[in-house]
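> predicted model and sequence below, questions to follow.
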Amino acid sequence: MKKKSIICLFAVVLCLAMILTGCGTAQNNAGQKKLKVGFVYIGTANEPGYTYAHEQGRLYAQEKLGNKVEFVVQENVSDTDDSIVSVIQSMIEQGCKMIFANSYGYMDYMYDMAEEYPDVIFLHCSGSKSRENMLNYFGRMYQARYLSGIVAGMKTETNKIGYVAAHPIPEVIRGINAFTLGVRSVNPDATVEVVWTSTWYDPSLEKAAAISLLDKGCDVIAQHQDTTGPQIAAQERGKWCIGYNCDTSDIVPDAFLTAPIWNWGPYYTEQIQKVLDGTWKSENYWGGMEDGVVALAPLKNAPEGAQEKVDEMAQKIISGEFKVFQGPIKDQNGNVRVPEGTVMTDEELLSFNWFVEGVIGTIPED
């Protein structure tokens, strides 16, 4: 009996040891805390548009980084008030150590919060303010807009092209100008008329703005908006459209020509991995077509010769042989703003407040 007792006791001890070992392993696995990363979006991620493109980038990062990261996402956060403050505070309370936010209007709030929370990393899309724990990131979308302008300029029959624009900030003005330069590089007689909506996301208002341009004889509609409203208006009228943010040819197949599009996945993955590796630094980013962060969607319903011209200019942009804002460039009043042989600096591009020749419209005070 005594021998059996010793054997039983040994078995119990062995089992306990195995259980404790197992628990220890589980604790180690669980103890490897995931990096919590927050994403704040101006719009909704389930409709093709600006926020949708960012969400596709986040999903790409999620796939690449696997179980190293846990994401917290908040959609439809206004940038016209301090809504983002409570959202970010909530994310920090949930343990987020890294927060991305995708609207220009968030900038000042994030800048202040970066000072308040020095141990949290802030990444702001499209702004201009930075700190040791806050950077700005964006892409040279004007490169793809120039290419889309080539397509529009070759497609128009009325030489009247409409542009539905959001807010009169340098980013939007820069895009309108690049698009117009692309249009007039192949069609000097064409003009681009701008209508402002003073909103990023309002499908009905954006559609109405496009309709007002179609009523004036515009047969191609371009946009800097977050919805497909302008594109739908063009299709319903039997005209053409240039999209934005992502390829929406499946939504407006009869009207779609192309679209300047975003590819945020590699950048998001890289930045998060740097935090995981302990190598992250506050370094502002403004990448171009050579990085793949901006591109042009495949051409549909395009005029003859457009693909060849786009390919030619895209290669020159990527190689650096051609700069979109190289002189000579005149403003809409005919004054030379960029002399021949010079190229606008990044500082000038980031503070754009005038229209190039060929644009019809004014820049209001936002």
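Right, received. Where do you want to start? Numbers count the residues shown, from 1 in each chain.
> contacts, neighbours, all on C-alpha from now
Will do.
> can you name the element that comes right after the top helix by length along the chain?
Longest helix in the chain by number of residues (criterion: DSSP state H): helix 2-31. Per DSSP states H and E, the first helix or strand lying C-terminal to helix 2-31 is strand 35-40.
> and that following strand, how far out from the chain middle?
Taking CA atoms, centre = their mean, to the nearest Å, one finds strand 35-40 lying 17 Å from the centre of the chain it belongs to.
> helix/strand/coil for residue 205?
Under the three-state scheme (DSSP: H, G, I helix; E, B strand; the rest coil), residue 205 adopts helix.
> hmm, residue 198 and it touching each other?
No. Using CA atoms under 8 Å as the test, residue 205 is too far from residue 198 to be in contact (9.7 Å).
> also this one, for the comparison:
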Amino acid sequence: MKKFLSILLAAVLVCTLAACGGETPAPSSADAPASDAPADESAAPADDAAASDMNMSAAFVTVQPLGDPTIDLCYAGFTKAVEEFGFEKTTVVEAKAGEYEENFRALCEEGYGLIIANMPELQEAVGRVAPDYPDTKFMIALGEAAGDNVISTWNIEQYGTYITGVYAGLMTKTNKVAFLGGVDNDQLGRVGGGFIDGVKASNPDCEVEVLFVGSFTDPTKGKEMASLLYNEGCDIIFQACAQSGLGVFEIAKELGEGHNIIGIDVDQNGNIPGQVIGSFVTPYDQWVYEAMKEYAEGKFEGRVIYRSVAEGTTLKMATDYIDVPQEVIDAVDEATQKVLNGEVEPSDTIKKA
């Protein structure tokens, strides 16, 4: 737990495309040549001169297509920074498995100054490529690759999903909820592990079903599996399956009241008002934007940044759309405070029965 607290306190801004270039110190009077001519007041300021030397080009690399809510969130941070800081050349690359390293090397050879890599599948390729291109900067929206020219952000999801589980355990009417993931990987182990621990903390008698779609991009399969879970009596599904989750929303809307969802990454509470009872949100857009801002300001510093509840990766209850009992709100607030105080240590894996 001490490690977690230190991680929270050490967290730093991480996510964006930014502007202007670092400051260039003015020459001292000893360095400047003597001249009787008056100063040229039209000369560009030092910051503008530095900015002109910046490689203001950026690439957005993803393993999942745009249209996926999480990738769209990262891309929103990317486009905001591009517009705000004047990146002149940009591209979007949907990388295919087996071609990640090749994709990154091609972008480096094309001269892109900053490469934003989205999702942990890309971190190994970044770790191999980055040392060969020290003048190219990399930002990984979810990864732990280290290097002087790499900013990695790592989300410790289990603390925020623990709070989400506490909420689900108190909101269920059937005493049966579900976690539906895209694929069974380490990240969703953290997401699901924390959720299950939270449910059991607030409602020990509640059953938690766990299923995986097997894909992040199959809404049809997501719909089938969600239908199965609802038919088995689950009245809340915490879906963490990217585009496959679109199928969860589709079947919940068809079935109507009593078939509820908890969204992920983005605020999905208004997607089906009254049935999306909350969302586990993660500000990926801010993390991308902030990293790009560092780059544009000439302040890019390679490091791994760990983030969790204190940095905004937590539950957002749908209080604008449903009536959440005050005792539930109080319990969620208490769980949040316990997490921040280091009083709980949720599991980072899904415990097999």
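Right, received. Where do you want to start? If you're wondering where the values come from, they're calculated on a predicted model, not measured in any experiment.
> just to be sure, residue 352 of the first structure is in a helix?
No. Counting by three-state DSSP, residue 352 of the first structure is not found in a helix; it is coil.
> from memory it sits against residue 174, does it?
Yes. With contact defined as CA under 8 Å, residue 352 of the first structure counts as touching residue 174 (6.2 Å).
> which of these two has more neighbours?
Neighbour count, other CA atoms under 10 Å: between residue 352 of the first structure and residue 174, residue 174 has more, with 25 against 18.
> which one is the residue in the second structure that the more buried one lines up against nearest to, not counting chain neighbours?
Under the alignment defined by TM-score structural alignment, residue 174 of the first structure is paired with residue 190 of the second structure. Spatial nearest neighbour of residue 190 of the second structure, chain neighbours left out: residue 348 (4.0 Å); criterion: CA to CA, 6 or more residues apart in numbering.
> contacts only, for that neighbour.
Residue 348 of the second structure makes contacts with 158, 189, 190, 191, 192, 193, 194, as judged by CA atoms under 8 Å, 6 or more residues apart in numbering.
> also residue 175 of the first structure?
Per CA under 8 Å, 6+ apart, neighbours of residue 175 of the first structure: 141, 142, 145, 224.
> which parts of the helix or strand hosting it are buried?
Using DSSP H and E, residue 175 of the first structure falls within helix 170-186. Buried positions in helix 170-186 of the first structure, judged by neighbour count with 16 or more other CA atoms under 10 Å: 170-186.
> using the three-state scheme, assign the aligned partner of residue 195 of the first structure in the second structure.
Under the alignment (TM-score structural alignment), residue 195 of the first structure maps onto residue 211 of the second structure. Of the three states, residue 211 of the second structure takes strand under three-state DSSP.
> any idea how far residue 60 of the first structure is from the aligned partner of residue 290 of the second structure in the first structure?
Aligned by TM-score structural alignment, residue 290 of the second structure pairs with residue 270 of the first structure. Distance, residue 270 of the first structure to residue 60 of the first structure, using CA to CA, to the nearest Å: 11 Å.
> higher neighbour count, these two?
Each of residue 270 of the first structure and residue 60 has its neighbours counted (other CA under 10 Å); residue 60 has more, 18 against 14.
> what's the helix or strand containing that one packed up against?
Using DSSP H and E, residue 60 of the first structure maps to helix 50-65. If contacts are counted by 3 or more CA pairs under 8 Å, 6 or more residues apart in numbering; DSSP states H and E, helix 50-65 of the first structure sits against helix 265-277.
> check which element follows the helix it packs on along the chain.
Using DSSP H and E, the helix or strand that follows helix 265-277 of the first structure in sequence is strand 285-287.
> how close does that next one sit to the second structure?
Compared with the second structure after fitting, strand 285-287 of the first structure deviates on average by 1.1 Å (mean CA distance after the TM-score superposition for the first structure).
> which part of the second structure lines up with that strand?
Using TM-score structural alignment, the residues of the second structure aligned to strand 285-287 of the first structure are 305-307.
> all strands in the stretch 51-200 of the second structure, in order from the N-terminus.
Here the stretch 51-200 of the second structure has its strands, by DSSP state E, counting those that start in this stretch, at 57-62, 89-94, 114-118, 137-140, 150-155, 176-181.
> determine how far the second one lies from the middle of the whole chain.
Meaning strand 89-94 of the second structure. Relative to its chain's centre, strand 89-94 of the second structure lies at 19 Å (CA atoms, centre = their mean).
> and that strand, how far from the first structure on average?
Strand 89-94 of the second structure, aligned to the first structure and superposed, deviates on average by 3.8 Å (mean CA distance after the TM-score superposition for the first structure).
> neighbouring contacts of that strand?
Contacts of strand 89-94 of the second structure (CA under 8 Å, 6+ apart): 56, 57, 58, 59, 60, 61, 62, 63, 64, 65.
> so how far is residue 120 of the first structure from the corresponding residue of the first structure for the second one?
Using TM-score structural alignment, the partner of residue 57 of the second structure in the first structure is residue 36. Here the criterion is CA to CA. By it, residue 36 of the first structure lies 11 Å from residue 120 of the first structure.
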